[in-house]
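Q: Fold the following, please.
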Amino acid sequence: FYTGNEGSIEGFAENTGFMWDIAPEFGAAIVFAEHRYYGKSYPFGNDSYSSVSNLGYLSSEQALADFAVIITYLKEVRLPHAKKSPVIAFGGSYGGMLTAWMRIKYPHIIDGGIAASAPVFWFGNVPAPPEHSYDDIVTRTFINSGCTLQSLSASFETIRKMADSSNGRKFLNERFHLSSDSQVKNANDGEELIYAIQSVLETMAMVDYPYPSNFLAPLPAWPVKVACKAFISAQNPEQSALASYKAVNLFYNYTGSEKTLCLLGGACGDPFSALGDPDDLFRPNWAITNYGVEFPTATNIVFSNGWLDPWSGGGWRLTPTFEGSLYSLIVEDGAHHYDLRGEHPDDTQSVKEVRRLEKKHITRWIKEAREKYNQQKRITKDRILYAEIAENIF
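A: The predicted structure follows:
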């Protein structure tokens, strides 16, 4: 059972091949459940985003309740022969958080969960990750892929200087192939361009897979290594600036279908806005209050993280370890929920081992769930027998 996250469920189904690969081994049905308010799951149709009142039902708690109801309905109505079948949850990123939280909130409905790249510690209070850990991991991923801090900084500084002059701005607009409504017109636009480039590099680190992929965008194998080649080969300021363009073009236009790029937020649309101040309508630290952080009473959860993934800084544990039946698995050369992707000829040895361990845990969870069910069945039979004996005696 995939706990759908923030997007259309089809994309997650296409990029979670691990479930498809192992399901036949367990004789399992596969269910991908879409998160309310995403894809086609609009509770109020086209008006779902039209008011605060309608949006009031968009929350992780409501999504988890949806999943619980869906599983119960499927087992009791649509798949009655699976009424006593164990259920294993899977999720990546926010979906991984939902998987972990669902096992915590509904342990009677799911028997275990694979929470991949789930930044469950990425909240404001203890034990929050270091303030700059996301960017630190991005930097580490790029340096390990051949870049240097000097080459990256030189590119940004060159763009900053170019944005200060008319000739420099002309160079940026033309050589970056910026669309007419996304032109660098002043120094502030130059800063915005740098921010856009850095955002691309951060996202590229998330999807640094060892083979061509199209999870967030069509990309070649090891895209960070490809991007780094331009940065480290730059011989002059113009080439240094263009290294950033090549990285951005690689991410947004690897297929070569786009003639121009729209990079400045005011023209292209900003998907995020300010989070608000401490006095806004949101409940401070509610995720911590609602779900906890260390999960001392939780059982049967695997938290997996990729060492290349910037989100791993908010992972449950950053080294391979276990506490009770909570396990931390690390894909040493893995990006964002790499282990949930389908088997590939170019898979690294590290991800193969993590998937092997995940299958081992899933096998154990299923065995334990069936043993528990059989034990309950025997107890029920014994109670019926005792009741019949007592009735005959009295």
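Q: CA only for contacts and neighbour counts going forward, please
A: Noted.
Q: and stretch 331-345, which residues are buried?
A: 331-343 (16 or more other CA atoms under 10 Å).
Q: show me where the stretch 101-250 of the chain has helices.
A: 133-144, 149-162, 166-175, 187-206, 223-233, 237-252 (DSSP state H, counting those that start in this stretch).
Q: tilt between the fifth one and helix 149-162?
A: Just to be clear, that refers to helix 223-233. Here helix 223-233 runs at an angle of 70 degrees relative to helix 149-162 (axes from the mean of the first three to the mean of the last three CA atoms, to 10 degrees).
Q: In JSON lines, list the helices of the stretch 101-250 of the chain along with mean neighbour count and distance to Arg383.
A: Shown next, in JSON lines, are the helices of the stretch 101-250 of the chain (neighbours: other CA atoms under 10 Å; distance: least, CA to CA, whole Å):
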{"stretch": "helix 133-144", "mean neighbour count": "18", "distance to Arg383": "56"}
{"stretch": "helix 149-162", "mean neighbour count": "18", "distance to Arg383": "71"}
{"stretch": "helix 166-175", "mean neighbour count": "17", "distance to Arg383": "80"}
{"stretch": "helix 187-206", "mean neighbour count": "20", "distance to Arg383": "55"}
{"stretch": "helix 223-233", "mean neighbour count": "21", "distance to Arg383": "63"}
{"stretch": "helix 237-252", "mean neighbour count": "22", "distance to Arg383": "64"}
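Q: closest to Ile114 out of these?
A: Closest approach to Ile114 among the helices of the stretch 101-250 of the chain is made by helix 187-206 (18.8 Å; CA to CA).
Q: helices or strands up against the closest one?
A: In this structure, helix 187-206 makes packing contacts with helix 133-144, helix 149-162, helix 223-233, helix 237-252, judged by 3 or more CA pairs under 8 Å, 6 or more residues apart in numbering; DSSP states H and E.
Q: From the rest of the structure, what touches the longest one?
A: Right, helix 237-252. Residues outside helix 237-252 that contact it (CA atoms under 8 Å, 6 or more residues apart in numbering): 151, 154-156, 158-159, 175-176, 197, 200-201, 204, 217-219, 223, 227, 230-231, 234, 261.
Q: one more to line up against the first:
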Amino acid sequence: MSGSLSILIIGHLQLTAICLLIFTFNNLDNVKAFGPRRSALYTIDEPSKQLRPDDTPEPQENWFEQKLDHFDDKPENITWKQRYFMNETFYRNDSEAPIFLTIGGELAISPRWVTKGSWIKFAEHFGAMCFHLEHRFYGKSQPKSDLSYENLKFLTSQQALADVAHFIRSMNVKYNFNNKQKWIVFGGSYPGALAAWARQKYPHLIYGAISSSAPLLAKVDFFEYLQVVKTSLTTHSDNCLKAFGRAFAELETLIRQPIGQRNVNEKFNICTPIEESVTKPLDMSNFFQKLADNIAFVVQFNKVNRPEAYYTIGEVCNVMVNDTIGPPFERLGIVNGMVLENLKEKCLDYKYDNMLTEMRNISLLAKVANGTRQWTYQTCNEFGFYQTSNDKNDTFGDRFKVDFFIKQCMDIFSESMDAKYLEKVVSQTNEFYGGLSPKSTNVLYVHGSIDPWHALGLTASNNPNTPTVFIKGTAHCAEMYDAAKSDPPQLTEARNKILDYLAQLLTDSEM
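A: As a prediction, the model looks like this:
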């Protein structure tokens, strides 16, 4: 989306059946605000401004009184204002019309997602009411005055799901929805997991769910992410993957001698000369991780119909296999420059202390308050999702092992967030939600083979209650965007399968 699951960005993660669509429909218009990323759960983006007809007004902001702590029954429980948008355009307003609700993920929600995206086509087809609810602690939905470690204890997926449940109950009353009107939840990335979990935890409120590109399994050492990145690069050619491997190996040699260091500084547009950091392991881990992260960014959103024209696997691989440009490390430098320019970053800032300074800023006006600090906290407190590289002989080397990411949790938030703590909370998350063995029914899980996040998702199932759609050759949340002429037939087929599944849910007489 954020998105993407979202975004761990560090210094650089219902129609009359009320259609409760839990997307990570997040606003990435100002991409440069995010800076370098660490182990990112990039969220799905908002639709292009140009796609919205000029005569289609953006919906107004609405605000909803929400509880701070849903698990505290004390009368003095604090409340706060949560932002949402709505679209009644297609609502047929009868006793069986469904309702859709989109829930934001790791960034601010965008009003345009109430008028665009494949879920709006579904809403039009079924005559649904649509809502768009912002995730607590993101965007304008701030329960507290700052993002201190103490305040962030109220930022959990369980609290967010309880927000959804309380919102549904309240909207049922406000709009006099009856018990025959089905709430169907959709979501992509982190909210894709929320969608599945919402149906699982609140089946009396939510009838079904479409869960797209959702990492259901929390995992501290998510080494599989870059393994899928590698496999996806080979869809262009084996030579592309080999060229990336040689480039990283050459960098390891170059940074150890003065002439090589000067080459690295020049070819990779480094903010701080690399020679100042070659003896600082954390800086070097950050450097290599960021380079790998930029490649992963291209892979994760390969050919997705996003508003920004992000580079594709084909475009970066064409550079990497072109030996007339120069040795592999120079080609990697060109690819890195392409991504930096796309993300509007002036240079590659890899300094670990710079990252800590930014990430420790608790102000709601800080750059990292765009979702970076919040999502990082969620990974440190619930999910892990650290995209590691542990093998010196592998494509991306062994410079950013799991300890590197755990140390960031400890340095940014609390020394208590050590390896033992991460293993405990991740285990608790999987026990609470079920990991890849969810206990829910009426959930359709959708993934693309190019998307590295499918490694933590449900891509095949023999359980008729949890069917799956696995789309060959598509990337993160691809089916959630508006259709495009360039869409491959399997993507169109996937959207049709989702539409058929929704029809099945909405005609099901069991309530």
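Q: And the TM-score between these chains?
A: TM-score of the superposed chains, computed with TM-score structural alignment, normalised by the length of the first structure, equals 0.80; 352 aligned residues with a CA RMSD of 2.8 Å.
Q: about what we covered before: can you add distance to Lys170 of the first structure and give the buried residues of stretch 331-345 of the first structure back as CSV?
A: CSV is the format used below for those (distance: CA to CA, whole Å):
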residue, distance to Lys170 of the first structure
Val331, 44
Glu332, 43
Asp333, 40
Gly334, 39
Ala335, 37
His336, 37
His337, 40
Tyr338, 40
Asp339, 44
Leu340, 44
Arg341, 43
Gly342, 45
Glu343, 46
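Q: Restricted to strands, list the residues you listed.
A: Val331 (DSSP state E).
Q: Identify the residues contacting Lys367 of the first structure.
A: Applying CA under 8 Å, 6+ apart to Lys367 of the first structure gives no contacts.
Q: Aligned counterpart of it in the second structure, please.
A: Residue pairing (TM-score structural alignment): Lys367 of the first structure is matched to Thr507 of the second structure.
Q: tell me the SS of His132 of the second structure?
A: strand (DSSP: H, G, I helix; E, B strand; the rest coil).
Q: what lines up against it once you look at the first structure?
A: Under TM-score structural alignment, His132 of the second structure pairs with Phe32 in the first structure.
Q: Contacts only, for the closest residue in space to its match that isn't next to it in sequence.
A: In space, and not counting its chain neighbours, Phe32 of the first structure is closest to Tyr2: 4.7 Å by CA to CA, 6 or more residues apart in numbering. Shown in contact with Tyr2 of the first structure (CA under 8 Å, 6+ apart): 31-33, 89-91, 95, 99.
Q: Which residue of the second structure sits opposite Tyr2 of the first structure in the alignment?
A: For Tyr2 of the first structure, the aligned position in the second structure is Thr102, judged by TM-score structural alignment.
Q: repeat for Ala154 of the first structure
A: By TM-score structural alignment, Ala154 of the first structure lines up with Arg246.
Q: same question, Val354 of the first structure
A: Match for Val354 of the first structure (TM-score structural alignment): Ala494.
Q: That match is in what secondary structure piece?
A: Assigned by DSSP states H and E, Ala494 of the second structure belongs to helix 489-507.
Q: post-alignment, that helix versus the first structure, mean distance?
A: For helix 489-507 of the second structure, the mean deviation from the first structure after alignment is 0.9 Å (mean CA distance after the TM-score superposition for the first structure).
Q: How far away from the center of its chain is that helix?
A: Put simply, helix 489-507 of the second structure sits 23 Å off its chain's centre (CA atoms, centre = their mean, to the nearest Å).
Q: if we can go back for a sec, next one: the residue nearest to Phe32 of the first structure from Gln62 of the first structure, what distance?
A: The spacing between Tyr2 of the first structure and Gln62 of the first structure, counted by CA to CA, to the nearest Å, is 16 Å.
Q: For Tyr57 of the first structure, see how far away the residue positioned nearest the centre of the first structure is.
A: What sits nearest the mean C-alpha location of the first structure, by CA atoms, centre = their mean, is Ser93, with 2.2 Å. Taking CA to CA as the measure, Ser93 of the first structure falls 21 Å from Tyr57 of the first structure.
Q: same question, Ala187 of the first structure
A: Ala187 of the first structure sits 42 Å away from Tyr57 of the first structure, going by CA to CA.
Q: just Gly146 of the first structure next, same as before
A: Between Gly146 of the first structure and Tyr57 of the first structure the computed distance is 46 Å (CA to CA).
Q: Over to Gly95 of the first structure?
A: In this view, Gly95 of the first structure and Tyr57 of the first structure are 18 Å apart by CA to CA.
Q: neighbour count winner among those two?
A: Taking neighbours as other CA atoms under 10 Å, Gly95 of the first structure and Tyr57 compare with Gly95 leading, 24 against 15.
Q: quick one: the helix or strand harbouring Glu391 of the first structure to chain centroid distance?
A: Using DSSP H and E, Glu391 of the first structure falls within helix 349-393. Distance of helix 349-393 of the first structure from its chain centroid, counting by CA atoms, centre = their mean, is 32 Å.
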